[in-house]
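Chemist: Quick one: sequence plus predicted model below, questions after.
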Amino acid sequence: MNVSARNNVRINGSGEKAMVFAHGFGCDQNMWRFVEPAFRNSFRTVLFDHVGAGGSDLSKYDPVKYGSLSGYADDLIEIGRELDLKDAVFVGHSVSAMIGILASLKAPGLFSSLVLVGPSARYIDDGDYRGGFSANQIEELLEFLEANHMGWSAQMAPAIMGNADRPELGEELTNSFCRTDPDIAKHFARVTFTSDNRDDLAKVTTPTLVLQCSEDIIASTEVGEYVQRRIPGSKLVILNATGHCPNLSAPDEVIAAMRAFV
């Protein structure tokens, strides 16, 4: 199997150390285009698409394998092994933050540091834990997506992006959602929004930076603070940026925080 072709891997830069960028739900590697170039002088940068997204090989999509985030973590490890990566910097947005954590636990030594952008260990409230959504709200969201992929995308993407004063950002995310195969989008959404990785956080030994937007309807400040508290020794930076995609809406702020960490 050609892992690089399966995941549409792209490599730039010339540094000795690698920096791997992983995109969130409904997106692809293009979401890093304002951030990744800033690190090419210092790192060998690695971009890829999760199977089912962007330029990945859709024929490799297996609902069983990708029935949990663990399947995506296995792909990430395979990319690392194919590229002979060791002690790389992992940068994961949204659901890919947890995918990166799972990969770091499965393959110690693959990553020397983790940068988690807008992470959430669980989206559904549970007792004293506030994930931001009730179980009913998540089920309604998923049922809406399953019934009307295009309508869901048009309604949800601008809300997720935030920054209503910059409608072009919401339009870009809407278009990205709409390009995703509807059946894959439905499946990945259910896997994402019903996942629970809270117990994995305390197992992380890799130095970790949590980047949290000041306003984010998908992953609130409370959620970011929870992730930071549960990962031993991790650091939390609250960005002035709003919305769930600071890699698009406030790339300079993301770059500055990352540079101070790596």
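Modeler: Nice, thanks for sending it over.

Chemist: Could you use CA atoms for every contact and neighbour count after this?
Modeler: Will do.

Chemist: what ranges do the strands span in the stretch 151-262 of the chain?
Modeler: Ranges of strands in the stretch 151-262 of the chain, per DSSP state E, counting those that start in this stretch, are 208-215, 235-242.

Chemist: for the last one, packing partners?
Modeler: Spelled out, that is strand 235-242. In terms of contact count using 3 or more C-alpha pairs under 8 Å, 6 or more residues apart in numbering; DSSP states H and E, strand 235-242 is assigned the packing partners strand 208-215, helix 221-230, helix 251-261.

Chemist: Give me the contacts around the first one.
Modeler: Counting contacts by C-alpha atoms under 8 Å, 6 or more residues apart in numbering, the residues outside strand 208-215 that touch it are 113-119, 220-221, 224, 227-228, 231, 233-244, 246, 254, 257, 261.

Chemist: which of those residues are buried?
Modeler: When those are checked for burial by 16 or more other C-alpha atoms under 10 Å, the buried set is 113-119, 220-221, 224, 227-228, 231, 234-237, 239, 241-244, 246, 254, 257.

Chemist: Would you mind confirming that Ala103 makes contact with Ala73?
Modeler: Yes. Using C-alpha atoms under 8 Å, Ala103 and Ala73 qualify as a contacting pair, with a distance of 4.8 Å.

Chemist: can you redo the strands of the stretch 151-262 of the chain as JSON lines with distance to Leu85?
Modeler: Written out in JSON lines, the entries for these read as follows (distance: least, C-alpha to C-alpha, whole Å):
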{"stretch": "strand 208-215", "distance to Leu85": "18"}
{"stretch": "strand 235-242", "distance to Leu85": "24"}
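
Chemist: okay, now the one to match up with it:
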Amino acid sequence: MPDIDILLRNNVKIIGSGDQTLVMAHGFGCDQNMWRFLTPAFEKKYRIILFDYVGSGNSTLSTYSSKRYSQLDGYSQDIIEICDALQLRDAAFIGHSVSCMIGLIASIARPDLFSSLTMICPSPCFLNHPPEYMGGFEREDLEELIALMDKNYIGWANYLAPLVLGVVNKESFLDELSGSFCSTDPVIAKNFAKATFFEDRRSLLKVTPLPCLLLQSQDDTLAPLGIGEYMNQQIQNCELHVVDAHGHCLHMTNPDDISHIIDAFMVPIRTGHPNGS
């Protein structure tokens, strides 16, 4: 029987049908509802697991631990515990933004859980480490962003949302993303933001043996093109697609474009012929 406490804690929802299971992990300041544009393309082929990290969406806030969730490993533990509660093995994983690294951490800790990793707008490190790596931000810039959360939380959310989404995308998406940021407890959001923006997980890229699909926007302020190229070089079994799009939320703004790419990537894995075999 599934562990009901874990499923309630993380507000786990199961939709779709199919022999293979697909786990979708949302990004910072978001929740599982952001996947609603992408799930229709997969719910006839997959059983889809949706959830909210503790501290996000409709998770059980009383179970939040500032110590556990001060690092990305705490969020990866959420994923591992959900998979164990549902007795999942060899599932396909799709993560957005920071969840790409969270899923990678989980897959390394527990190689039995996933058969592939799809990363939407990933970044293993948002900080610049010249000359070998440019994550897009200087430490001072990110520290100012974190400080703004204390001074003016609503202003911080309204500043970050268009930066994440891209200014050319729908106003309704901008309102939704800004509202999602604002609805998160400020203390929890700040803790998650520090883990998201200051951790450096580049060393893990060479470790994963899993086939990985990287989906990157042509114009993404948070994850510049060089990041995808860097990751593609570091991951041994990797496929990089740069989508003609703006912003950091391809699953919301360009679901049709990326669903075809994801499906083509996962078909050989679903049929027992993993990419690169």
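Modeler: Good, I have the coordinates. Only a predicted model underlies this, so the values are computations on that prediction, with no experimental measurement involved.

Chemist: still on that earlier bit, between the helices and strands packed on strand 235-242 of the first structure, which one is nearest to Val9 of the first structure?
Modeler: Taking C-alpha to C-alpha as the criterion, helix 251-261 is the member of these that comes nearest to Val9 of the first structure, at 21.7 Å.

Chemist: Please work out which residues of the second structure line up with the closest one.
Modeler: The counterpart of helix 251-261 of the first structure in the second structure, counting by TM-score structural alignment, spans residues 255-265.

Chemist: what's the mean gap between the matching stretch and the aligned bit of the first structure?
Modeler: Stretch 255-265 of the second structure, aligned to the first structure and superposed, deviates on average by 0.8 Å (mean C-alpha distance after the TM-score superposition for the first structure).

Chemist: which residues sit in contact with the residue mapped onto Ile218 of the first structure from the second structure?
Modeler: Using TM-score structural alignment as the criterion, Ile218 of the first structure maps onto Leu222 of the second structure. Contacts for Leu222 of the second structure (C-alpha under 8 Å, 6+ apart) come out as 126, 136, 163-164, 248.

Chemist: what do Ala103 and Ala73 of the first structure both touch?
Modeler: Going by C-alpha under 8 Å, 6+ apart, no residue sits against Ala103 of the first structure while also sitting against Ala73.

Chemist: Tell me how far the alignment partner in the second structure of Asp181 of the first structure lies from Asn152 of the second structure.
Modeler: Residue mapping for Asp181 of the first structure onto the second structure gives Asp185, with TM-score structural alignment as the criterion. Distance from Asp185 of the second structure to Asn152 of the second structure, counting by C-alpha to C-alpha, to the nearest Å: 13 Å.

Chemist: Ok, Pro224 of the second structure next?
Modeler: Counting by C-alpha to C-alpha, the separation of Pro224 of the second structure from Asn152 of the second structure is 27 Å.

Chemist: next one: Glu138 of the second structure
Modeler: The separation that Glu138 of the second structure has from Asn152 of the second structure, given C-alpha to C-alpha, amounts to 21 Å.

Chemist: Pick the most deeply packed of the helices and strands packed on strand 235-242 of the first structure.
Modeler: Across these, averaging neighbours per residue (mean count of other C-alpha atoms under 10 Å) puts strand 208-215 on top, at a mean of 23.

Chemist: chain center to stretch 225-232 of the second structure: distance?
Modeler: The gap between the average C-alpha position of stretch 225-232 of the second structure and the chain average comes to 16 Å, counting by C-alpha atoms, centre = their mean, to the nearest Å.

Chemist: now do stretch 17-36 of the second structure
Modeler: Relative to the mean C-alpha coordinate of its chain, stretch 17-36 of the second structure is positioned 9 Å out (C-alpha atoms, centre = their mean).

Chemist: Equivalent analysis for stretch 8-17 of the second structure, please.
Modeler: Chain-centre distance of stretch 8-17 of the second structure: 17 Å, with C-alpha atoms, centre = their mean.

Chemist: residues making contact with it?
Modeler: With C-alpha under 8 Å, 6+ apart, stretch 8-17 of the second structure has contacts from 42-54, 58-60, 63, 78, 82.

Chemist: Could you write me a PyMOL select line covering just the buried ones among those?
Modeler: What follows is the PyMOL syntax for the buried subset of the contacts of stretch 8-17 of the second structure, where burial is set by 16+ other C-alpha under 10 Å:
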select buried, resi 42+43+45+46+47+48+49+50+51+52+53+54+58+59+60+78+82
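
Chemist: now, which of the contacts of stretch 8-17 of the second structure lie within strands?
Modeler: Counting by DSSP state E, the part of the contacts of stretch 8-17 of the second structure found in strands is 46-50.

Chemist: Give me the nearest residue to the residue mapped onto Gly80 of the first structure from the second structure, chain neighbours excluded.
Modeler: With the correspondence set by TM-score structural alignment, Gly80 of the first structure lines up against Cys83 in the second structure. Among residues not flanking Cys83 of the second structure along the chain, Leu113 sits closest, at 7.1 Å (C-alpha to C-alpha, 6 or more residues apart in numbering).

Chemist: Count the neighbours of the one you found for me.
Modeler: Here the count is done by other C-alpha atoms under 10 Å, and Leu113 of the second structure has 21 residues near it.
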